[in-house]
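Chemist: Dropping the sequence and predicted coords here.
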Amino acid sequence: MPGTKHIVLLLIAVCIASAVWGHTIINYAMEKAPAHEVIGYYFRMGVTHIIPEGFDHILFIISLCLLSNKIRTIFWQATAFTVAHSVTLALSMKNILVAPGAVVEPVISLSIVFVAIENIVLNELKAWRILVVFMFGLIHGMGFASALNGVGLPRNQFFTSVLSFNLGVEAGQIIVILLVFGLIILPFGKKYFYRKRIVYPLSVIIAMIAAYWTVERIMVL
């Protein structure tokens, strides 16, 4: 797709340019809690960050589901997204890679616009979309880190809490994928009208919502 290479290069530049040292808030209450409570607390937080609070991430995942009616292909995209956001989430929480929300949030909404438009202009999934999804996942991971840093992390269970949060996010994403597949793709994916009456309208609506978010987020800079 024209412009894909430029978008990938832009995302790489954003990641590199935003590598600055930051400060992670400490969750003193969780430092005194047993491991199973820490795991449950951050896992639930990860799930709720997607369902019901992460409407933008939900729209991104829905967009990933619409270009193919094969569950394996959908999960390949989701896997690339998960690996990417796991990397930047961990790096961000260790203060190795930190990006301001004023940069991350508009790019997240732009990623939704991009994928939604792809669903309209492409008839089938292209191999390079996995790379694009991976790059967008890096940006989404910084957004997840911003939410996680809002409540802080226990110093004595840092990796446990980050892993638990990430597993919660993954669980939320899987729920969205299964719902889309079960309610939309499975009953309608092979119908002759699927793209015209379902993929196109849904993608247009998602793109318009995300475009509005992009403008709104840029305006508050």
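Modeler: Yes, it's here.
Chemist: C-alpha from now on. contacts and neighbour counts both.
Modeler: Fine.
Chemist: element containing residue 38?
Modeler: Using DSSP states H and E, the element containing residue 38 is helix 35-50.
Chemist: Residue 6 and residue 110, how far apart?
Modeler: 14 Å (CA to CA, to the nearest Å).
Chemist: now swap in residue 48 and tell me
Modeler: Residue 48 is 23 Å from residue 110, where distance means CA to CA.
Chemist: Show me which of these two is the more surrounded one.
Modeler: A direct count of neighbours by other CA atoms under 10 Å for residue 48 and residue 110 places residue 110 higher, at 20 against 17.
Chemist: The structure to be compared is supplied as follows:
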Amino acid sequence: MSRSYGQFCGLARALDVVGDRWNLLIVRQLLVAPARYRELLDGLPGVATNLLADRLRDLETAGVIERRLTGEGNAVGYALTPWGAGLREPIESLIRWSTPLMVRGPGEDDFRAEWLVLPLRALLAGRVTVSRSSTVVIAVDDRHFQVRATSSGIEVGSHDGGDSDAVVRADAATVLGLAAGVLTLDGVDVEGDEAAARAVFGA
């Protein structure tokens, strides 16, 4: 990497690696799942192809990401290294910190439903305690996510097609408000066991 703050400080050195524009958003995508170049490009609206290639090269050189064969022929994908995966905690902390910035909704900003996976985990983990395991499907646009709350914590991912206790249908801003605890389920479209949905959202 060509730029450095030149400071013997943990924050400065961390920013030397991930502080450039788009770097943390690339990590966000890879925290959800390993991805091929085209998938990263599609999931990062606004990034130029040459800039994405530069950022991927920088992150790989720094040891944050690595290239892997995807199992589809000789296609190459990108994944976080174990050290790179350690960025989950600070990224989830930033997501929680951003809650006041999200209140006004998306406005004209781009939105991808898959961007909800990390915020749901970040906002619900540590805030929700359950007395019984619950699985709630969250439907936003045409995407379905699954939140499984157990005594050991919260798991969030794409819906696996299995049985669920409840289905919550809402727009992204409402889902984020529910996860942050600033909205309640009153007036929200809930199918199935509403008590399970309230348990997941801490309501």
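Modeler: Done, it's in. Given the structure is predicted, the values throughout are model-derived calculations rather than measurements.
Chemist: Got a TM-score for the two of them?
Modeler: The TM-score (TM-score structural alignment, normalised by the length of structure 2) is 0.27; 91 aligned residues with a CA RMSD of 5.7 Å.
Chemist: mind listing what's buried in the helix holding residue 38 of structure 1?
Modeler: 38, 39, 41, 42, 43, 44, 45, 46, 47, 48, 49, 50 (16 or more other CA atoms under 10 Å).
Chemist: starting at the chain centroid, how far to it?
Modeler: The gap between where helix 35-50 of structure 1 is centred and where its chain is centred comes out at 17 Å by CA atoms, centre = their mean, to the nearest Å.
Chemist: Enumerate the positions of the longest helix along structure 2 that are buried.
Modeler: For structure 2, the longest helix by residue count, based on DSSP state H, is helix 49-62. Neighbour-count burial for helix 49-62 of structure 2, counted by 16+ other CA under 10 Å, picks out 52, 55, 56, 57, 58, 59, 60.
Chemist: where do the helices sit along structure 2?
Modeler: Under the criterion DSSP H, helices of structure 2 are mapped to 10-18, 23-32, 37-43, 49-62, 82-85, 88-97, 99-102, 117-124, 172-180, 194-200.
Chemist: What distance do you get for residue 82 of structure 2 to residue 31 of structure 2?
Modeler: Using CA to CA, residue 82 of structure 2 is found at 11 Å from residue 31 of structure 2.
Chemist: Report the angle between the longest helix of structure 2 and helix 23-32.
Modeler: Per axes from the mean of the first three to the mean of the last three CA atoms, to 10 degrees, the angle that helix 49-62 of structure 2 makes with helix 23-32 is 70 degrees.
Chemist: tell me what helix 49-62 of structure 2 is packed against?
Modeler: helix 10-18, strand 65-69 (3 or more CA pairs under 8 Å, 6 or more residues apart in numbering; DSSP states H and E).
Chemist: which other helices and strands contact the first one?
Modeler: By that I understand helix 10-18 of structure 2. Secondary elements touching helix 10-18 of structure 2 (3+ CA pairs under 8 Å, 6+ apart): helix 49-62.
Chemist: Ok, the shortest one next?
Modeler: Contact here means 3+ CA pairs under 8 Å, 6+ apart; on that basis strand 65-69 of structure 2 packs against helix 49-62, strand 76-80.
Chemist: got a markdown table for the buried residues of helix 35-50 of structure 1, with distance to residue 211 of structure 1 too?
Modeler: Shown next, in a markdown table, are those (distance: CA to CA, whole Å):
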| residue | distance to residue 211 of structure 1 |
| --- | --- |
| 38 | 37 |
| 39 | 36 |
| 41 | 33 |
| 42 | 31 |
| 43 | 30 |
| 44 | 30 |
| 45 | 27 |
| 46 | 25 |
| 47 | 25 |
| 48 | 24 |
| 49 | 21 |
| 50 | 20 |
